[in-house]
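In: Structure for this input, please:
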Amino acid sequence: MGNNVTRFEAGEGVTLLGGGTLGAGDLALALSLAPRLVAADGGAARALAEGHMPEAVYGDMDSLGPEAMARIPAERLHVIAEQETTDFDKALRHVVAPVILAVGFTGARIDHELAVYHVLAARPDARCIVLGVADIVLHAPPRLRLDLPAQTRVSIFPLAPVTGRSRGLDWPIDGLRLDPLGRIGTSNRSTGAQVELCFDAPGALLILPRDHLAAARDAVAAASVWSRPARTASL
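Out: Okay, here's the model as predicted:
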């Protein structure tokens, strides 16, 4: 088993597979849009069971049994022993790609799912979309342009105080201060062919129906991500 934890860098989309609930067709859908496969810990066993060999596995490997581990080439196993972060975090911080589609991270334990959204909020530079049963979730970049049909649900859930501007929403967010303990922005709707969002700081999660995963993938791949310190964007 390799001792060096190296980054996985890809010029095309990466599917990141976890060991949580995996809906029928979820993995096939993600791989059709992001064909490179990386696993987080026990997600590697799920990949093997689905007939796929992950190109890299990241985590503390406490959920990956010896039989599955023996089937994976040692150089693809990247053990990160620290217990301060989740396996999702461990994997996400080592994968560099135009977009990452995370599947198998929702729908089971609520604390685990909340931890996933914490990681999304804490890593605003990651181009990651989490696939759930009904929705997809991503950390809104400084500016995002989405092609969406009219009356598509667009929810903004702040995990930190943020302000921003919008075009193409029934209820514009211009002039609003969104805050997890104050005003939130769920159940908004698109008005036409394109929605444009821009934010002054990281911290806003964008939630869309999963039917629009392909559009979100294209938008995230084309967007600039947050740098540190965050830069202000304007329409």
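In: going forward, measure contacts and count neighbours with C-alpha atoms only.
Out: Noted.
In: dump the residue contacts of the nearest residue to Gly19 once chain neighbours are set aside.
Out: Leaving out its chain neighbours, the residue that sits closest to Gly19 by C-alpha to C-alpha, 6 or more residues apart in numbering is Gly43, at 4.1 Å. Gly43 makes contact with Leu17, Gly18, Gly19, Gly20, Leu64, Gly104 under the criterion C-alpha atoms under 8 Å, 6 or more residues apart in numbering.
In: one more time with 6 Å, if that's ok
Out: By C-alpha atoms under 6 Å, 6 or more residues apart in numbering, Gly43 lies in contact with Leu17, Gly18, Gly19.
In: The last one against Gly42, yeah?
Out: Yes - with contact taken as C-alpha atoms under 6 Å, Gly19 and Gly42 are classed as touching, separated by 4.8 Å.
In: need the longest helix for the protein.
Out: The longest helix of the chain (DSSP state H) is helix 110-122.
In: run this one through as well so I can compare:
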Amino acid sequence: MISKIVRKLEPITLVGGAAVNSQQLERAIVEAPTLVAADGGAAHIVRAGRVPEAVIGDMDSLSGDLKAALPKDIVHEIEEQDSTDFEKCMLRIETPLVVGLGFLGGRLDHQLAAFHGLMQFQDQRCVLLGSDEVVFLCPPLLDLPLSAGTPVSLFPLGPVTGRASGLRWSFESLDFSPGENIGTSNVADGAISLAMTAPAMLCILPAQCFEAVVKALVAQSGSWPARG
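Out: From the prediction side, this is the model:
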């Protein structure tokens, strides 16, 4: 069994290597004060004048100079190449919620890999914050206090049946599947409620919804079980 490197009772900010600006980092720290870096994401943290509690990854994107400058006991090199740095981190941290920065934007294949990681670790609640959107895997039930007119997109990564109220186009027991039926470009009429039958639905919202999403995910009871 793989041991946890970081355990916290409060949310953790996990920083990856894609673009991260200072405003995003400060917003994340307010909600999730502990900083963990996925490999080269350590550069964003150090540039902001902070030190991560841990740096986890295969270290292929962490510069030699930065690695040498960091305390040796916080650098955890994981040599296997069967998982991404995001997945290596998710496997080794324990927290009520991960706030992921530096995983949206940049290379599309890296973003898709992060979405795969959300499904791989379906039992660990996680919200990815980018410059324009927040993305998370829908839990079984979720109530979100959104403002009227907020864009809401639901994108299935696998077969899932969903129910939603509070949307301009609400639905009941609707089947979704990639290549068949998706739920992008919907609009909130106000507070919304979502219910999903499987851990396979991404919810995509504007970045200004970040704080509301964090509070809702932490407060909502019920999670998906860990993958067997």
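In: Find me the equivalent region of stretch 84-96 of structure 2 in structure 1.
Out: Under TM-score structural alignment, stretch 84-96 of structure 2 corresponds to residues 86-98 of structure 1.
In: my bad, should have said stretch 165-176 of structure 2
Out: Counting by TM-score structural alignment, stretch 165-176 of structure 2 corresponds to residues 167-178.
In: What distance do you get for Ala191 of structure 2 to Lys72 of structure 2?
Out: 47 Å (C-alpha to C-alpha, to the nearest Å).
In: These two: who's more crowded?
Out: Ala191 (15 against 11; other C-alpha atoms under 10 Å).
In: So what does Val36 of structure 2 match up with in structure 1?
Out: By TM-score structural alignment, Val36 of structure 2 lines up with Val38.
In: Equivalent analysis for Val187 of structure 2, please.
Out: Using TM-score structural alignment, the equivalent of Val187 of structure 2 in structure 1 is Arg189.
In: Wasn't that match part of a helix?
Out: No - counting by DSSP: H, G, I helix; E, B strand; the rest coil, Arg189 of structure 1 falls outside a helix, being strand.
In: dump the residue contacts of the residue lying closest to it once chain neighbours are set aside.
Out: Leaving aside its sequence neighbours, Arg189 of structure 1 sits nearest to Arg153 (C-alpha to C-alpha, 6+ apart; 4.7 Å). Neighbour list for Arg153 of structure 1: Ser187, Asn188, Arg189 [criterion: C-alpha under 6 Å, 6+ apart].
In: can you give me the helices in structure 1?
Out: 26-33, 43-49, 66-71, 87-92, 110-122, 213-222.
In: Was I right to think Leu141 of structure 2 contacts Ile192?
Out: No - counting by C-alpha under 6 Å, Leu141 of structure 2 does not reach Ile192; the two are 10.9 Å apart.
In: Counterpart of Ile56 of structure 2 over in structure 1?
Out: Under TM-score structural alignment, Ile56 of structure 2 pairs with Tyr58 in structure 1.
In: what about Met201 of structure 2, distance to His76 of structure 2?
Out: Applying C-alpha to C-alpha, the value for Met201 of structure 2 to His76 of structure 2 is 32 Å.
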